[in-house]
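Colleague: the following block contains a protein sequence and its predicted model.
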Amino acid sequence: IFSPDGQTIATASQDNTVRLWNLQGKELAKLQHSSSVSSVSFSPDGKTIATASEDNTVRLWNLQGEELAQLQHSNWVSSVSFSPDGQTIATDSQDNTVRLWNLQGEELAKLQHFGSVSSVIFSPDGQTIATASQDNTVRLWNLQGEEVAKLQHSGSVSSVSFSPDGQTIATASDDNTARLWNVHIQEVRKLKGDFGDGNRGSFSPDGKTFITINCEEKTACLWNLQGEELAKLKHSGSVISVSFSPDGQTVATATFNDTAHLWNLQGKELAKLPHSGYLTLHRGNWITRVSFSPDSKTVATASEDNTVRLWNLQGKELTKLQGHSEPVTQISFSPDGQTVATGSLDNTAHLWNLQGKELAKLQHSDLVDSVSFSPDGKTIATTASYDKTAHLWNLQGKELAKLQGHSEPVTKISFSPDGKTVATGSGDNTVRLWNLQGKELAKIQHSSWVNSVSFSPDGQTLATASGDNTTLLWELGLDSLLTRACAGLKDYLQFNPNVADEDRRLCD
């Protein structure tokens, strides 16, 4: 993980160590445990690192790798986290406790459960800790370790979360209920149903509305923070997906019986979108294809009839995007919401405007796995499963570049934050960097397939991870890249008879 200022990277390993690195890849420190490391966390100011291990300890370190404190549990420690102000550390362990510590390593409190702790979270203001446990309870504590309240379920509690404003607590349990509680620790209501994906609650973006689903009863329910049911959204098939629009004013639901619905926060059905086949079974995964535009005013749905349709929030079909010959698996709006990109099992991606005019057909030789826009929305990147390429396109559908050079499928693709560089990772054990003209800037070698490529927030460092159990850091400053590239190309440019005269002095 990167430190908050992006200048230091911490990597954890099953070799019982955490190592700190600078952006030049120089190892700053090796932090030694006597067993595998399970969790690493930087303090908010980036000056302290906390590491948790199966050796039953948490250790605090400074950036020079000096051990500041050793925090002892009686069983292995599964996670460690800092409070929002960075002054308190919470650790949870398989010894059924959560412990609070200050930065000097002094134990402030031991928070006791009677079963394994599954979740620990600080409130947004950092004044309350919520812990969830297999003892069927959630307990709330102040920073002095005093138990403020015990929230009782009849089954193991799998998660606990605060609303964004910290005024409401949501809990989910194996007793098949979700419950909302106010900050005065009164149970507002027992909410029947599941929390949706990951057994978690879904708050609206403003934190004022909560949604649950119940597959067996074929309903989704909206609740306010007082626990009052705003609406029961009844369907004729099991509800498998719910999502809020970006502005939080509209809810989209998708079901197994191939319908999608739009609702307002009062539970009024705005539209039933008469489209068939909202799910596609792709490589063993069901793909739900309902997507909001960035301004929340348009909804795109994809169907087994190989079309995508655009709708307004009143359910009026604005246009039908017709041109694919197989089901659509990907829908993406450009950042400004004016262009829609779709990817399909028919080996193509298409670009459309909001009037349904096809701007371009982007051809691959295998099914399209991903379609994404650059941060400025001016470039589209597409990848296909087994044709071993990535493609860059402009908004007019002109192919800017075919990123060709990998000898195995492209597994990851990422734009730099400024949108000017693309990194691709592949099963051929390499990461390659490209400019928007498709010129390969660098080839980075691993000894196994690449499973992650990630730019630092300032775009100056690339982190790559591989099946060879290494994470590598690469300096991506333009001057550095040009120096390294020209070091390898200068003689080629100068002496190769096939190089044009105007290109021979590119590195001068």
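Modeller: Received the coordinates, thanks.
Colleague: only C-alpha atoms from now on, for both contacts and neighbour counts.
Modeller: Noted.
Colleague: thought Arg19 was touching Leu31?
Modeller: Yes: shown here, Arg19 and Leu31 form a contact pair, counting by CA atoms under 8 Å, at 5.9 Å.
Colleague: against that first model, consider the following:
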Amino acid sequence: MKDNKQLAGPRRDTIETFEGHENTILAIATFPDGERIATGSRDKTIRIWRLEDGRETKKWGVKMIIGALVISRDGKQVVSSEGPELGDDEDDDEDKVLSRFYQWQLWVRDAETGRVVAGPLDGHTNSVFALDVSLDGSILASGSADRRVILWDTTTWRRNGDPLLCGAPIACVRFSPAGHGQLGIATDKYIQIWALDRRERLAQIKGHTNYNGSCNLSLSWTRDGARLLSAGNNYDPVIRSWDTSTWEQVGDPWSGHDADQHIYRIILNPAGTLVASASSDNTVRLWQLSTGTEVARYEHSDDVLRVAFSVDGRFVFSGGLDKKISQWEIPDDLLTTARGDPLSGRLKIETTSFNSPHKHQRQASAARGKQKARVYISQSMYILTVNQNLKSHLVVCGFMITTSMFLRHF
């Protein structure tokens, strides 16, 4: 039963709703141009929405439900996992039910036309609700209830080596932003960290499983890769922070979501200072990363399954069982606080060109001594991404730019 107790974060009103889906929303992804979002639903559609006015600009009907979505780093492709809704036919015998698990596939579509450019990508033998793209855009990771993560080359859309065998159903996959080629994986039993170049499991902890036999549902790295945040199901509905050098828990768990409710998704904002969480207690909560304090909450009428930040970090998008996407504005005072958080390192930024593929971004170079990196600066003055590969040791991570440029560098 959902708890209606008064909570720490003040309620905030929605500023926009995106309506049109006819069933549960299972996926939200933002385009790097900052102008659009993509959503996927149990209604067997992928929809593209224009943020300027909330208008649905594209609707692609597919044959099965959408389990997850991710946008390519250049914004040109939409990748989806699609599969059958189990229980559609109550009279199915066991063989038919089992055969459905093998029908989960990945599809790659042109973001403008919806044309299939790759797929179906076969390989998983159970549902796929976890997708992520590496920072350089060269690898897609897909995690499945079949207990495996498959890595895909995004140029050829063929498998990149053998699958990662994780030993338990997978709920979330997240590439580390630290540029060391590491992948975080949340499973029913463990949180695992893998080195992709060696296909080696570097660490494994029980995470939320240590607490009342909970499951690990979602992960989010801090921008410097020094900590990994995790969220648990209804047996441990809190956010926990883990030191990635020792894999010990840092501080107390972040509590606030109602007891006996799942935290389905957590995500860090582009500035690396705020965390959003989506829960079956009908709320999205906003947390200060530096303190683990709840600073705002946004209320839906039903379970919230997915949450995402806008590219400029000023808005939160969320959706779930209420079949609509809600857009929430982050209060100015929280953005001001985010700007004032301590950052490490300073890089000199020299604008060298303006040929970014997105009109809301400017391409620039960042340098410290002999080390250089290419970054994209959004119109709202956030660092968005960095050109790098899995072996790169120079990483620039996103922080709001004020009068001078402070960046994490390691």
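Modeller: Received, thanks. This structure is a prediction, so every number in the text was calculated from the model and none was measured.
Colleague: report the TM-score for the pair.
Modeller: Superposed pair, TM-score by TM-score structural alignment, normalised by the length of structure 2: 0.41. Supporting alignment: 207 aligned residues with a CA RMSD of 4.1 Å.
Colleague: neighbour count winner among Arg19 and Leu31 of structure 1?
Modeller: A direct count of neighbours by other CA atoms under 10 Å for Arg19 of structure 1 and Leu31 places Leu31 higher, at 21 against 16.
Colleague: for the more buried one, which non-adjacent residue is spatially closest?
Modeller: Spatial nearest neighbour of Leu31 of structure 1, chain neighbours left out: Val18 (4.9 Å); criterion: CA to CA, 6 or more residues apart in numbering.
Colleague: dump the residue contacts of the one you found.
Modeller: Listed by CA atoms under 8 Å, 6 or more residues apart in numbering, the contact set of Val18 of structure 1 reads Ala10, Thr11, Ala12, Lys30, Leu31, Gln32, Val37, Thr51.
Colleague: just the ones in strands from those residues, please.
Modeller: Using DSSP state E, Ala10, Thr11, Ala12, Lys30, Leu31, Gln32, Val37, Thr51 are the members of the contacts of Val18 of structure 1 that sit in strands.
Colleague: as TSV, the residues you listed with distance to Lys110 of structure 1 would be great.
Modeller: Formatted as TSV, those follow (distance: CA to CA, whole Å):
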residue	distance to Lys110 of structure 1
Ala10	28
Thr11	29
Ala12	27
Lys30	30
Leu31	26
Gln32	25
Val37	22
Thr51	19
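Colleague: report the buried members of those.
Modeller: Ala10, Thr11, Ala12, Lys30, Leu31, Gln32, Val37, Thr51 (16 or more other CA atoms under 10 Å).
Colleague: ok, the nearest residue to Ala384 of structure 1 once chain neighbours are set aside - how many residues close by?
Modeller: Nearest in space to Ala384 of structure 1, with sequence neighbours left out and distances taken as CA to CA, 6+ apart, is Val368 at 4.3 Å. Neighbours of Val368 of structure 1 under the rule other CA under 10 Å: 27.
Colleague: now do Lys372 of structure 2
Modeller: 16.
Colleague: that one contacts Ala364, correct?
Modeller: No: applying CA under 8 Å as the test, Lys372 of structure 2 and Ala364 come out as separate, 10.5 Å apart.
Colleague: what's the strand or helix carrying Thr342 of structure 1 packed up against?
Modeller: Using DSSP states H and E, Thr342 of structure 1 sits in strand 339-344. When contacts are defined as 3 or more CA pairs under 8 Å, 6 or more residues apart in numbering; DSSP states H and E, strand 339-344 of structure 1 sits against strand 328-333, strand 348-353, strand 368-373.
Colleague: distance of Gln327 of structure 2 relative to Phe309 of structure 2?
Modeller: As judged by CA to CA, to the nearest Å, Gln327 of structure 2 and Phe309 of structure 2 stand 10 Å apart.
Colleague: anything in contact with each of these two?
Modeller: Going by CA under 8 Å, 6+ apart, residues that sit against Gln327 of structure 2 and also against Phe309 are Phe315, Val316, Phe317.
Colleague: could I get the helices and strands packed on strand 339-344 of structure 1 as JSON lines with distance to Val308 of structure 1?
Modeller: Shown next, in JSON lines, are those (distance: least, CA to CA, whole Å):
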{"stretch": "strand 328-333", "distance to Val308 of structure 1": "8"}
{"stretch": "strand 348-353", "distance to Val308 of structure 1": "10"}
{"stretch": "strand 368-373", "distance to Val308 of structure 1": "15"}
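Colleague: out of these, flag the one nearest Lys232 of structure 1.
Modeller: Closest to Lys232 of structure 1 of these is strand 328-333 (CA to CA; 28.5 Å).
Colleague: closest to Ser78 of structure 1 out of the helices and strands packed on strand 339-344 of structure 1?
Modeller: Minimum separation from Ser78 of structure 1 across those (CA to CA) falls at strand 368-373, 34.2 Å.
Colleague: which parts of that closest one are buried?
Modeller: Neighbour-count burial for strand 368-373 of structure 1 [16+ other CA under 10 Å]: Val368, Asp369, Ser370, Val371, Ser372, Phe373.
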